[in-house]
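J.: heads up, no residue letters with this:
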């Protein structure tokens, strides 16, 4: 297995909130003064309705991956979130999750607002054309099937939520389905 492939099943999980679900950190960037990463990519299950953890001076992007509907009340404004549709919002305001149709799995990005930006684009995969993935970019398989090739090596099958880290060599990811291409970048 390539070092640029993060197997979702191999990543340890931890509880988040007050028992609201489990989270797995897929990748993280340089730490700031508190020792907290300047950016982070994670996947989390939301098992019950309740508040999200606040992260001061942080911007978030959440993408529902599994489950039918997630209602997020972000600082008094309700957002009905359907699968594969990203929502950007401040991480330091009150956020309340409701689960009208049951448990939901989400992909989350966190970026320290003064130092880093983040972008998430959900793309349809192709069997012929791979998305370009440079440094500090990640592809997370959200739906369907795909294979990743690194440095001209044999293709490796991806499972759902497996993550391919970009590099100067730009790994190739081909298949059918949908993936999130996540980019982190320093702010000048």
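T.: Sure thing, it's come through. All values derive from a computational prediction rather than experimental measurement.

J.: alpha carbons only for contacts and neighbour counts from here, please
T.: Will do.

J.: what residue lies at the spatial centre of this protein?
T.: residue 107 (3.5 Å; CA atoms, centre = their mean).

J.: Now name the helix or strand holding the closest residue in space to it that isn't next to it in sequence.
T.: Closest residue to residue 107 apart from its sequence neighbours, by CA to CA, 6 or more residues apart in numbering: residue 43 at 4.5 Å. Using DSSP states H and E, residue 43 maps to strand 39-46.

J.: now residue 26
T.: Assigned by DSSP H and E, residue 26 falls within strand 21-28.

J.: That strand - contacts with which helices or strands?
T.: strand 14-16, strand 39-46 (3 or more CA pairs under 8 Å, 6 or more residues apart in numbering; DSSP states H and E).

J.: Point out the most buried one among those strands.
T.: Across those, averaging neighbours per residue (mean count of other CA atoms under 10 Å) puts strand 39-46 on top, at a mean of 22.

J.: how far is it from where the chain is centred?
T.: Put simply, strand 39-46 sits 6 Å off its chain's centre (CA atoms, centre = their mean, to the nearest Å).

J.: Same question for stretch 129-145.
T.: Here the centre of stretch 129-145 is set off from its chain's centre by 11 Å, with CA atoms, centre = their mean.

J.: Please apply the same query to stretch 146-153.
T.: With CA atoms, centre = their mean, you get 21 Å for stretch 146-153.

J.: Stretch 3-14 too?
T.: 13 Å.

J.: Other residues contacting it?
T.: 22-26, 150, 159-166 (CA atoms under 8 Å, 6 or more residues apart in numbering).

J.: would you turn those into JSON lines with distance to residue 68?
T.: What follows is these, written out as JSON lines (distance: CA to CA, whole Å):
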{"residue": "22", "distance to residue 68": "18"}
{"residue": "23", "distance to residue 68": "19"}
{"residue": "24", "distance to residue 68": "21"}
{"residue": "25", "distance to residue 68": "23"}
{"residue": "26", "distance to residue 68": "23"}
{"residue": "150", "distance to residue 68": "34"}
{"residue": "159", "distance to residue 68": "20"}
{"residue": "160", "distance to residue 68": "17"}
{"residue": "161", "distance to residue 68": "17"}
{"residue": "162", "distance to residue 68": "21"}
{"residue": "163", "distance to residue 68": "23"}
{"residue": "164", "distance to residue 68": "26"}
{"residue": "165", "distance to residue 68": "28"}
{"residue": "166", "distance to residue 68": "30"}
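
J.: alright, now check it against this:
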């Protein structure tokens, strides 16, 4: 299990310089923005402007917190205002973004080639072991205590993420008064 904390120093400028991003995971681990097979990050949308283009990349954005954003494509507009809502689009597309009533955070998943990502909002605090599959869990809101059989427990706060190795058996306990919302990601080939 590897924890990725939401730390102020972990935010970097977008590829086009128009916003901030925090990388959670990339595969292969030595990849950069031009040669990854998949990449997971959180984008902070604070002002109106274009999204970075990533040629030949499939993208998915999911609202993590805030009031949302309007995404303007050349042929359609999509507004995300509810936690867990997602949009899929090609990284080749021009995309202009307008935050709705203040800043918001979106989970940004990018895949290349035959790589695919399953993205689910976890309905409860159970995460059964998955045979041979790495997972990424992102905490959208709330707090949760994560307990792995052979390791010390870990407290996750909003926008923290954890990379979970195959066959890991985890238990989670709610911490605080806000029910946690967890996003689970698994990767594979189509």
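T.: That came through fine. Since the structure is predicted, the reported quantities are computational estimates derived from the model, not experimental observations.

J.: hmm, back to that, distance check, the residue nearest to residue 107 of structure 1 against residue 154 of structure 1.
T.: 27 Å (CA to CA, to the nearest Å).

J.: circling back to that earlier point, and the residue nearest to the centre of structure 1, what is it in contact with?
T.: Residues near residue 107 of structure 1 by CA under 8 Å, 6+ apart: 41-44, 62-65.

J.: could you redo the last one with a cut-off of 7 Å?
T.: 42-44, 62-65 (CA atoms under 7 Å, 6 or more residues apart in numbering).

J.: from those residues, which is closest to residue 89 of structure 1?
T.: In terms of CA to CA, no member of the contacts of residue 107 of structure 1 lies closer to residue 89 of structure 1 than residue 62, at 8.4 Å.

J.: pretty sure the closest one contacts residue 106?
T.: Yes: contact status for residue 62 of structure 1 versus residue 106: in contact at 6.4 Å, counting by CA atoms under 7 Å.

J.: Compare the two (neighbour count), which wins?
T.: Taking neighbours as other CA atoms under 10 Å, residue 62 of structure 1 and residue 106 compare with residue 106 leading, 24 against 21.

J.: quick check: angle from the host helix or strand of that one to strand 39-46?
T.: Here residue 106 of structure 1, judged by DSSP H and E, is contained in strand 104-112. With axes from the mean of the first three to the mean of the last three CA atoms, to 10 degrees as the basis, strand 104-112 of structure 1 and strand 39-46 are set at 160 degrees to each other.

J.: Could you tell me how many residues sit around residue 146 of structure 1?
T.: Around residue 146 of structure 1 there are 22 residues (other CA under 10 Å).

J.: Identify the residue of structure 2 aligned to it.
T.: The alignment partner of residue 146 of structure 1 in structure 2, by TM-score structural alignment, is residue 144.

J.: which ones are touching its match?
T.: 155-157, 172-175, 180.

J.: Tell me which of these persist in structure 1.
T.: Here is what carries over to structure 1 from those, by both residues aligned by TM-score structural alignment, their matches' CA atoms under 7 Å: 155-156, 172, 174.

J.: Turn those residues into TSV, including secondary structure.
T.: Shown next, in TSV, are those (DSSP: H, G, I helix; E, B strand; the rest coil):
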residue	secondary structure
155	strand
156	strand
172	strand
174	strand
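
J.: can you put those residues in a markdown table and add neighbour count and distance to residue 5 of structure 2?
T.: Shown next, in a markdown table, are these (neighbours: other CA atoms under 10 Å; distance: CA to CA, whole Å):
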| residue | neighbour count | distance to residue 5 of structure 2 |
| --- | --- | --- |
| 155 | 15 | 10 |
| 156 | 24 | 8 |
| 172 | 17 | 17 |
| 174 | 16 | 18 |
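
J.: Out of the residues you listed, which comes closest to residue 113 of structure 2?
T.: residue 156 (32.3 Å).

J.: what's the matching residue for that closest one over in structure 1?
T.: Match for residue 156 of structure 2 (TM-score structural alignment): residue 158.

J.: Could you do residue 57 of structure 2 as well?
T.: Aligned against structure 1 by TM-score structural alignment, residue 57 of structure 2 finds its counterpart in residue 58.

J.: Quick check: the gap between its match and residue 64 of structure 1.
T.: 19 Å.

J.: Distance check, residue 3 of structure 2 against residue 183 of structure 2.
T.: Using CA to CA, residue 3 of structure 2 is found at 15 Å from residue 183 of structure 2.

J.: swap in residue 149 of structure 2?
T.: 21 Å.

J.: before we move on, back to that, just among the contacts of stretch 3-14 of structure 1, which is most surrounded?
T.: If you count neighbours using other CA under 10 Å, the busiest of the contacts of stretch 3-14 of structure 1 is residue 164, which has 28 neighbours.

J.: so what secondary structure elements neighbour the helix or strand hosting it?
T.: Using DSSP H and E, residue 164 of structure 1 sits within strand 163-165. Secondary-structure packing of strand 163-165 of structure 1 (3 or more CA pairs under 7 Å, 6 or more residues apart in numbering; DSSP states H and E): strand 5-6, strand 137-149.

J.: Please identify the most buried of those.
T.: strand 137-149 (a mean of 22).

J.: That strand vs structure 2, average offset?
T.: Mean deviation of strand 137-149 of structure 1 relative to structure 2 after superposition (mean CA distance after the TM-score superposition for structure 1): 1.1 Å.

J.: Right, I'll leave it there.
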